[in-house]
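Asks: Return a 3D structure for these sequence lines:
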Amino acid sequence: MINPQEVIEKYSIKDLCESADDYYKSIANPWPQMAKPFSSVVEAPELLINMGQLLSGLKLGKTMRVLEFGAGACWFSRFLSQMQCATVACDTSATAIGIGKRLFHEYPIIGDYVAAPEFLVFDGHRIDLPDESVDRIICFDTFHHIPNQEEVLAEFFRVLRDGGIAGFSEPGRYHSRSPQSQYEMANFKVLENDVDLDGIFKLANRIGFEQCQATIVNAGKTVFFIHKGVAMPDSRGHEGLAYAMKAERTSYKVGRSEQLVIDVDILNSGGAKWLCKNFGDLGVVKLGAHLYDANRNLLNLDFARSCFARDVLPGESVSNAITVTFPHAGKFYLSLDLVSESICWFENVGATPAQIEVTVQ
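Replies: Here you go, the predicted structure:
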């Protein structure tokens, strides 16, 4: 029975990086790597379950910059880009990164990228990114191959922004004893280490990570998260979107060609920060108006918009105004709601819009 510590003592970090690249060089047909998680009917269910647990705990938002550490053929990075994240794929194997570039080129995502995918080769010690430059880190079935866990965790802490989360999906604490792990360590220069959560969490705490969470999923697999500071959600995702809104008046009479200006006071009563600007307007919060006829039939969902001058933090109150002009004379109803662009209307997650009755003469 090979002890993983023997592998760590026998091979240098450079040796292990080279063996990882040799593995990818030996692959004659990369399609099974590129087609994950659907390349195997046996592996797909487990991979999808673990992916779901990981994505749920990371609390991703559109346009977040996400580092996939140990990306391999970059199939997970491609799905992150599909979810409109700004993806950085990093691996010790330049050959694997080359396969990933081919995957993105030959099978691009549906729609537009929020940012072109980035690709990095990891030297085993330092991630080639500036301090505090990523929002999230994903490590999917990779950390148990890492001999210098404390050094790598320190790099995660360095490149994560305050409030960032690193999420891991890894095998269990007896991984090294499995027949497959023993075979790999006996025949190839590869580390198949056990995942000791207590030990990993102690290292993480010593480095500065504050919150550690773990979930045991199917077949003893472990999904766990470490947080740098407190993660405040923002309007790039659904979590924490709520308000209390009060309009200056609830009924108006205006002339047919007259512009109506409606003043409102709004409290951010949720836990998420409202962004006033972002790439492509994604996740930007605005005051919006739906237009209904006299029988409250919807005429125009996106009747009007009004921007905020600054970000709005949880607990803050702001004043805003929206200007509207009606298409013809008659009786109308306006429903004033907030929208996080390309994310959702706040009403869809439980907020109560302000109702305005307007008579156009």
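Asks: From now on I want contacts and neighbour counts done on CA atoms only, so please keep to that.
Replies: OK.
Asks: who are the neighbours in contact with V159?
Replies: Contacts here follow C-alpha atoms under 8 Å, 6 or more residues apart in numbering; on that basis V159 touches L129, P130, D131, E132, S133, V134.
Asks: which ones among these are found in strands?
Replies: V134 (DSSP state E).
Asks: Filter the contacts of V159 down to the buried ones.
Replies: Those of the contacts of V159 that meet the buried threshold are S133, V134, by 16 or more other C-alpha atoms under 10 Å.
Asks: Can you show me the strands along the stretch 1-150 of the chain?
Replies: 65-69, 86-91, 118-121, 134-140 (DSSP state E, counting those that start in this stretch).
Asks: Another sequence for comparison is provided below:
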Amino acid sequence: MSSEELWAFENRDAASINRASDRSEAQADERQDVTTSLSFPLHWTSATESWNYLFDVSIACELLAPRPDDLILDFAAGTCWATELLARVAVRTISVDLSLEMMRRGRERLGADRRLVFRDEAEFVVARGQALPFADDTFDGVLCLNALHHLPSYAAALREIRRVLKPGGRAVFSEPGTAHAVQPLSQFRMREESVLEKSVSLPLIRRLAMEAGFSRITVVPLRSPSAYAFEYGGTPDDDALLRQMWDETVRRAPGEHARFVLHNGDDPPSDTLLPADKLVGRLNADIVLENISAAVRVGQPFTDRLRITNTGDLTWKARGRRFGGQVTCGLKICDAGGEVLREDLGRTGLPRDVMPGEEIEIEMTVAGDLPAGRYGLCYDMVVEGVTWFEFQGSPCPRRSLEVLS
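Replies: This is a model prediction of the structure:
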């Protein structure tokens, strides 16, 4: 087909698309004894196949970069093997697939391991890719692994994915390339198993994605690891050969494997819910002691009022997940020489998220559990579970406190 014929085929009327979905739905559950396994992606016939699947999901999750509070849609999830791997790194998911049996298998997968953090919160939904039963702007990210090429219409699926994706969200795809449909195995599956196998043309995907409302596409030119090992016998030491490998990768990768990201607008601003190794920006605070208690008696609690300005470029999140990420104001206690004795004398949460440049006032009440003596107090902000601001170069005001007997 020409590019215009492909575009017209992908944008054919909804009735035609639904008829194709009906045929797939009628045949999907009949194939489960052959095509599904709770051990997938650990392939029972070939270790190489297993490594390639694990490579795919590793690259896809790195591109997706889910944050601790994100909700991810596993689109056309199949046996939910990617859902399981996301659950193992504590990512919240909803899985959707055309097959009821697939969703039953997915629930069985996650239910088999009590260690999975969000096992009981995961949802499994039977639905067509062109008619997702979710509200607009529901998901922070979408993951689609080796499934888009089975759908009757790329255009209809991309419109739905864009609709349910939040502004700033990403949809990450790992699909076969431009020659997929003509491969012998694809031809066999279409002929003998009635499986829809389509090639994935990145120029066509880009056009359909832009028409669906996505802002841009990022292409990731990576081939499977086995391709390099087969052709080069490992990583070459010669610079010229390395450049040749890269040039060939960029040239050949789209034909072999289409890895790409569709962006729904600009990326969201960085905030403290990002994993520690993903924090890009400065954690910095200006803390002014407005009203303090210079002396208290043993057993007497005290309250300090603080004015705090976010002078960095990361948004401070007031609420985190069970693994942290929220910002609080902490009070450390020091001896006369400035040595920190306790880092948890007091903690006070933020009243709301604090954007860069914004100012808040908080009151910090500290229990009176210090013995008599003279102490140094240090006020600092902390990303719970990640770091104190002081360790990132942020100044910390200090003062003395007299505890009287």
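Asks: about what we covered before: can I get the contacts of V159 of the first structure in TSV including distance to L153 of the first structure?
Replies: Formatted as TSV, the contacts of V159 of the first structure follow (distance: C-alpha to C-alpha, whole Å):
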residue	distance to L153 of the first structure
L129	14
P130	15
D131	14
E132	14
S133	15
V134	14
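Asks: The residue nearest to L42 of the second structure when sequence neighbours are not counted and L222 of the second structure, how far apart?
Replies: Distances taken as C-alpha to C-alpha, 6 or more residues apart in numbering place S50 nearest to L42 of the second structure, at 4.8 Å, with adjacent residues excluded. Look at S50 of the second structure and L222 of the second structure: by C-alpha to C-alpha, to the nearest Å, they are 17 Å apart.
Asks: The two: which has the busier surroundings?
Replies: Between S50 of the second structure and L222, counted using other C-alpha atoms under 10 Å, the more crowded position is L222 (19 against 16).
Asks: Would you agree that one is in contact with R259?
Replies: Yes - the pair formed by L222 of the second structure and R259 meets the contact definition of C-alpha atoms under 8 Å, at 7.4 Å.
Asks: Aligned to the residue nearest to L42 of the second structure, what sits in the first structure?
Replies: When the first structure is aligned by TM-score structural alignment, the residue opposite S50 of the second structure is A44.
Asks: again with C396 of the second structure
Replies: Under TM-score structural alignment, C396 of the second structure pairs with A354 in the first structure.
Asks: got it, and D286 of the second structure?
Replies: So D286 of the second structure corresponds to K246, using TM-score structural alignment.
Asks: Confirm that that match sits in a helix.
Replies: No - membership of K246 of the first structure in a helix is not supported by DSSP: H, G, I helix; E, B strand; the rest coil, which gives strand.
Asks: Cross-check the contact I'm expecting between it and S317.
Replies: No - applying C-alpha under 8 Å, one finds K246 of the first structure not in contact with S317, separated by 11.0 Å.
Asks: Give the residues shared as contacts by those two.
Replies: Residues touching both K246 of the first structure and S317 (C-alpha under 8 Å, 6+ apart) are D265, I266.
Asks: Find the centremost residue of the first structure, please.
Replies: L60 (2.4 Å; C-alpha atoms, centre = their mean).
Asks: Provide the aligned range in the first structure for stretch 68-82 of the second structure.
Replies: Stretch 68-82 of the second structure maps onto residues 62-76 of the first structure, going by TM-score structural alignment.
Asks: ugh, typo on my part, it should be stretch 231-244 of the second structure
Replies: Residue span in the first structure matched to stretch 231-244 of the second structure, by TM-score structural alignment: none.
Asks: Could you give the separation between the terminal residues of that stretch?
Replies: 12 Å.
Asks: okay, now I49 of the first structure: neighbour count?
Replies: For I49 of the first structure, using other C-alpha under 10 Å, the count is 12.
Asks: In contact with it, which residues?
Replies: Taking C-alpha under 8 Å, 6+ apart, one finds N218 in contact with I49 of the first structure.
Asks: Kindly report the same for the one 3 residues further on.
Replies: Contacts here follow C-alpha under 8 Å, 6+ apart; on that basis G52 of the first structure touches nothing.
Asks: Equivalent analysis for Q33 of the first structure, please.
Replies: Counting by C-alpha under 8 Å, 6+ apart, Q33 of the first structure touches S39, A73, W75.
Asks: Just give me the closest of those to S269 of the first structure.
Replies: Among these, W75 lies closest to S269 of the first structure (C-alpha to C-alpha), at 38.5 Å.
Asks: With adjacent residues omitted, what lies nearest to the closest one?
Replies: Here the residue nearest W75 of the first structure, using C-alpha to C-alpha, 6+ apart, is M34, at 5.7 Å.
Asks: same deal with D281 of the first structure?
Replies: E341 (6.4 Å).
Asks: That neighbour and V284 touch, don't they?
Replies: Yes - the criterion here is C-alpha under 8 Å, and E341 of the first structure meets it with V284 at 5.4 Å.
Asks: More neighbours: which of those two?
Replies: Between E341 of the first structure and V284, counted using other C-alpha under 10 Å, the more crowded position is V284 (23 against 17).
Asks: Would you mind finding the match for the more buried one in the second structure?
Replies: With TM-score structural alignment as the criterion, V284 of the first structure matches Q326.
Asks: Quick one: residues contacting the equivalent of P117 of the first structure over in the second structure.
Replies: Taking TM-score structural alignment, P117 of the first structure has A122 as its aligned residue in the second structure. The contact partners of A122 of the second structure, by C-alpha under 8 Å, 6+ apart, come to R92, T93, I94, S95.
Asks: Equivalent analysis for T92 of the first structure, please.
Replies: Counting by C-alpha under 8 Å, 6+ apart, T92 of the first structure has contacts C17, A20, D21, G70, V121, F122, D123, G124.
Asks: Can you give me the distance of the aligned partner of it in the second structure to Y154 of the second structure?
Replies: Under the alignment (TM-score structural alignment), T92 of the first structure maps onto L98 of the second structure. Taking C-alpha to C-alpha as the measure, L98 of the second structure falls 15 Å from Y154 of the second structure.
Asks: repeat for V125 of the second structure
Replies: 20 Å.
Asks: Please identify which of those two sits among more neighbours.
Replies: Applying other C-alpha under 10 Å to V125 of the second structure and Y154 shows that Y154 carries more neighbours, namely 23 against 18.
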